[in-house]
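>>> Attaching a predicted model along with its sequence, questions to come.
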Amino acid sequence: MDTNDAPRPVEISDEVIRLGQFLKLSGLVDSGAQARELVAEGEVRVNGEVETRRGRQLQRGDVVALDHPQGSEQAVVA
């Protein structure tokens, strides 16, 4: 996905979801280990701010972005 694309909505079943869980659910990462590494390295942004807490609680409307060498991917909690 390139940086001009709108964030892809990802449905959650509860009111909140933890960042690490959302990264896996959305397909932005392949594993919990990859999520842990990218969050710890400051590669994940929530609503435009770098987030280093994998346990951060996300609510509907929060936008999660992950930067890759080939571009940025975004997903919105829906």
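Perfect, thanks for sending it.
>>> alpha carbons only for contacts and neighbour counts from here, please
Noted.
>>> Go through the helix or strand harbouring residue 73 and flag the buried ones.
Element membership of residue 73, judged by DSSP states H and E, is strand 71-77. For strand 71-77, burial by neighbour count (16 or more other CA atoms under 10 Å) applies to 73-77.
>>> another one to put next to it:
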Amino acid sequence: MQRLEFELDREFVELNQLLKLVGLCDSGGAGKALVASGAVRVDGLVELRKTCKIRAGQVVSLDDVEVRVVAA
């Protein structure tokens, strides 16, 4: 499994934007499609809310990539 770390410089980031910012998709729209397909997990649970607020301490996973969100 590939592990990435994302430094959050604000209170939260929307899930679809996080996927774009770490390079797991090309755009926010593509991120929304990935979330809608049921392929994205937040803290181990499938997340279907495209603009779910992701905060420091959470873990987002897609396929074999895990993104740990940490405070900047």
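Good, I have the coordinates. Because the structure is predicted, anything quoted here is derived from the model rather than measured.
>>> and which of the buried residues of strand 71-77 of the first structure is nearest to residue 49 of the first structure?
residue 74 (13.1 Å; CA to CA).
>>> what residue of the second structure matches up with the closest one?
Matched to the second structure by TM-score structural alignment, residue 74 of the first structure sits across from residue 66.
>>> Can you tell me the element the residue lying closest to its match once chain neighbours are set aside falls in?
Using CA to CA, 6 or more residues apart in numbering and skipping residues adjacent in sequence, the residue nearest residue 66 of the second structure is residue 3, 4.8 Å away. Following DSSP H and E, one finds residue 3 of the second structure within strand 2-8.
>>> mind listing what residue 48 of the first structure touches?
63-65 (CA atoms under 8 Å, 6 or more residues apart in numbering).
>>> coming back round to it: does the helix or strand following the strand holding residue 3 of the second structure pack against any helices or strands, and if so which?
Using DSSP H and E, the helix or strand that follows strand 2-8 of the second structure in sequence is strand 13-14. When contacts are defined as 3 or more CA pairs under 8 Å, 6 or more residues apart in numbering; DSSP states H and E, strand 13-14 of the second structure sits against strand 53-54.
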